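Engineer: Sequence and predicted structure below; questions after.
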Amino acid sequence: MVGSSLTDDEKDTANTRLKAGFVLLVAASMGLMALQVDPTPLQLAAVFAVGIVVGVGLLWFVLRNLAEYRSSLR
């Protein structure tokens, strides 16, 4: 059987980048939605910051449920 071509360090780096990308995608999405109501720069920054918090919360929720799902398969 063919194994993964990535080392453990490369896998960790890739996972970290995916997690950061997910959080930034949520934050950017919230920022773009806020642009529809013509916010001030301070309001836009606040929405982006809240988006980061929401993104981290969503990431935690997804990873927690994924871990439960994986453990139920074993």
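Structural biologist: Great, that's in hand. Numbering: from 1, shown residues only.
Engineer: going forward, measure contacts between C-alpha atoms and count neighbours the same way
Structural biologist: Noted.
Engineer: The longest helix along the chain - contacts with which helices or strands?
Structural biologist: For the chain, the longest helix by residue count, based on DSSP state H, is helix 41-73. Using 3 or more CA pairs under 8 Å, 6 or more residues apart in numbering; DSSP states H and E as the contact criterion, the secondary-structure elements in contact with helix 41-73 are helix 8-34.
Engineer: okay, now the one to match up with it:
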Amino acid sequence: MVGPSISDEERVATNNRLKIGMVLLVGVSGGLVALQLDPTPAQVAAAVGVSLLVGAVLTWFVVRTLREFSPKR
């Protein structure tokens, strides 16, 4: 029988990097969309902050939903 190619620690680290990357992607996207409207720096910061919160909630929802499809450990 062939075992997994990565250790559990590597799997956890990779999953955490993917989660952080997803949150940052949504946050930066919100800031870039806000830049199209000629905002003040405070408005850009607010857009990025709100987008980071939305990204965190979205990531939580996706991880929670996909957990039922992952193999049991």
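Structural biologist: It's in. This structure is a prediction, so every number in the text was calculated from the model and none was measured.
Engineer: tally of neighbours for residue 13 of the first structure?
Structural biologist: Summarising burial for residue 13 of the first structure: neighbours were counted as other CA atoms under 10 Å, giving 12.
Engineer: ok, for residue 22 of the first structure, nearest residue in space, not its chain neighbours?
Structural biologist: Taking CA to CA, 6 or more residues apart in numbering as the measure, residue 22 of the first structure lies nearest to residue 55, with 7.1 Å between them; neighbours along the chain are not counted.
Engineer: Roughly how far does that neighbour sit from residue 17 of the first structure?
Structural biologist: In this structure, residue 55 of the first structure lies at 14 Å from residue 17 of the first structure, with CA to CA, to the nearest Å as the measure.
Engineer: Repeat that for residue 6 of the first structure.
Structural biologist: Between residue 6 of the first structure and residue 17 of the first structure the distance, using CA to CA, works out to 15 Å.
Engineer: Likewise for residue 32 of the first structure?
Structural biologist: With distances defined as CA to CA, the gap from residue 32 of the first structure to residue 17 of the first structure amounts to 22 Å.
Engineer: again with residue 73 of the first structure
Structural biologist: If you measure residue 73 of the first structure against residue 17 of the first structure using CA to CA, the figure is 26 Å.
Engineer: So which of the two has more stuff around it?
Structural biologist: Looking at residue 73 of the first structure and residue 17 with other CA under 10 Å, you find the greater number of neighbours at residue 17, namely 12 against 6.
Engineer: Now do the contacts for residue 39 of the second structure.
Structural biologist: Residue 39 of the second structure makes contact with no residue, according to CA atoms under 8 Å, 6 or more residues apart in numbering.
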